[in-house]
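Peer 1: next comes the sequence, and after it the predicted model I'd like to discuss.
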Amino acid sequence: MNRTEALDVVKESIARVIPDADFGALGPDDAFRDVLEMDSLDFLSFVETLGERTGIRIDDEDTVFFTTLSGSAGFLVDRTENGDVR
């Protein structure tokens, strides 16, 4: 998975949880939970959706990487390059 594909899957996963998410107002390094007003249940649903869509195992300690679009995409790219999928 390249960075563009990773960003797309992150945005698509967020959109499944928050269908009216405005990605135009969201920069790659903005804290998307704050900008999109995601509560903890929304965030958990996002992480679960992302894991299901990518087949990548996301543990509780990995969630620190999911604060920005850039960080989320970077995590996915790193995991796929290392072959760390289910």
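Peer 2: That came through fine.

Peer 1: going forward, measure contacts and count neighbours with C-alpha atoms only.
Peer 2: Will do.

Peer 1: can you pull out the helices in this structure?
Peer 2: 3-17, 32-35, 40-54, 69-81 (DSSP state H).

Peer 1: got another, please set it beside the one above:
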Amino acid sequence: MKHDEALDIVKESLADVVPDADITTLGPNDTFRDALGIDSLDFLRFVELLTERTGIRIDDEDTAHLTTLGDSTRFLVAHAQ
């Protein structure tokens, strides 16, 4: 998986979880919780969507690597088969 493809998947997943959020203003290091007001249930839905869309298994210990656009994108690229 290429960086741009992973980034699109992350953005699409965020847009599905928080439809009213303006994802275009989100910087690569902005935390989803602070910038979008995502709570723990929203975050779990985001992780589920990433798994569904990529087929990548995301364990509980991996979620710390999914809190920003940059981190989420790098995680998906690194773990894609």
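Peer 2: Received the coordinates, thanks. Here the structure is a predicted model, which is why all the values come from computation and not from measurement.

Peer 1: overlay the chains and give the TM-score.
Peer 2: Here the superposed chains carry a TM-score of 0.95, computed using TM-score structural alignment, normalised by the length of structure 2; 81 aligned residues with a C-alpha RMSD of 0.8 Å.

Peer 1: rewinding a little: among the helices of structure 1, which is the most enclosed?
Peer 2: helix 69-81 (a mean of 20; mean count of other C-alpha atoms under 10 Å).

Peer 1: what is it packed up against?
Peer 2: helix 3-17 (3 or more C-alpha pairs under 8 Å, 6 or more residues apart in numbering; DSSP states H and E).

Peer 1: just want the angle from the helix it packs on to helix 40-54.
Peer 2: 130 degrees (axes from the mean of the first three to the mean of the last three C-alpha atoms, to 10 degrees).

Peer 1: average offset of helix 3-17 of structure 1 relative to structure 2?
Peer 2: Once superposed with structure 2, the aligned residues differ from helix 3-17 of structure 1 by a mean of 0.5 Å; criterion: mean C-alpha distance after the TM-score superposition for structure 1.

Peer 1: now the angle from that helix to helix 69-81?
Peer 2: 120 degrees.

Peer 1: hmm, back to that, export the helices of structure 1 to CSV and tack on distance to residue 61 of structure 1?
Peer 2: Formatted as CSV, the helices of structure 1 follow (distance: least, C-alpha to C-alpha, whole Å):
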stretch, distance to residue 61 of structure 1
helix 3-17, 18
helix 32-35, 17
helix 40-54, 12
helix 69-81, 12
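
Peer 1: between the ones you listed, which one is closest to residue 23 of structure 1.
Peer 2: When the helices of structure 1 are compared by C-alpha to C-alpha, helix 3-17 sits nearest residue 23 of structure 1, at 7.8 Å.

Peer 1: show me what that closest one is in contact with.
Peer 2: 21, 23, 42, 45-46, 49-50, 53-54, 69-70, 72-74, 76-77 (C-alpha atoms under 8 Å, 6 or more residues apart in numbering).

Peer 1: repeat the analysis, applying 7 Å as the threshold.
Peer 2: Here helix 3-17 of structure 1 makes contact (C-alpha atoms under 7 Å, 6 or more residues apart in numbering) with 21, 42, 45-46, 49-50, 69, 72-74, 76-77.
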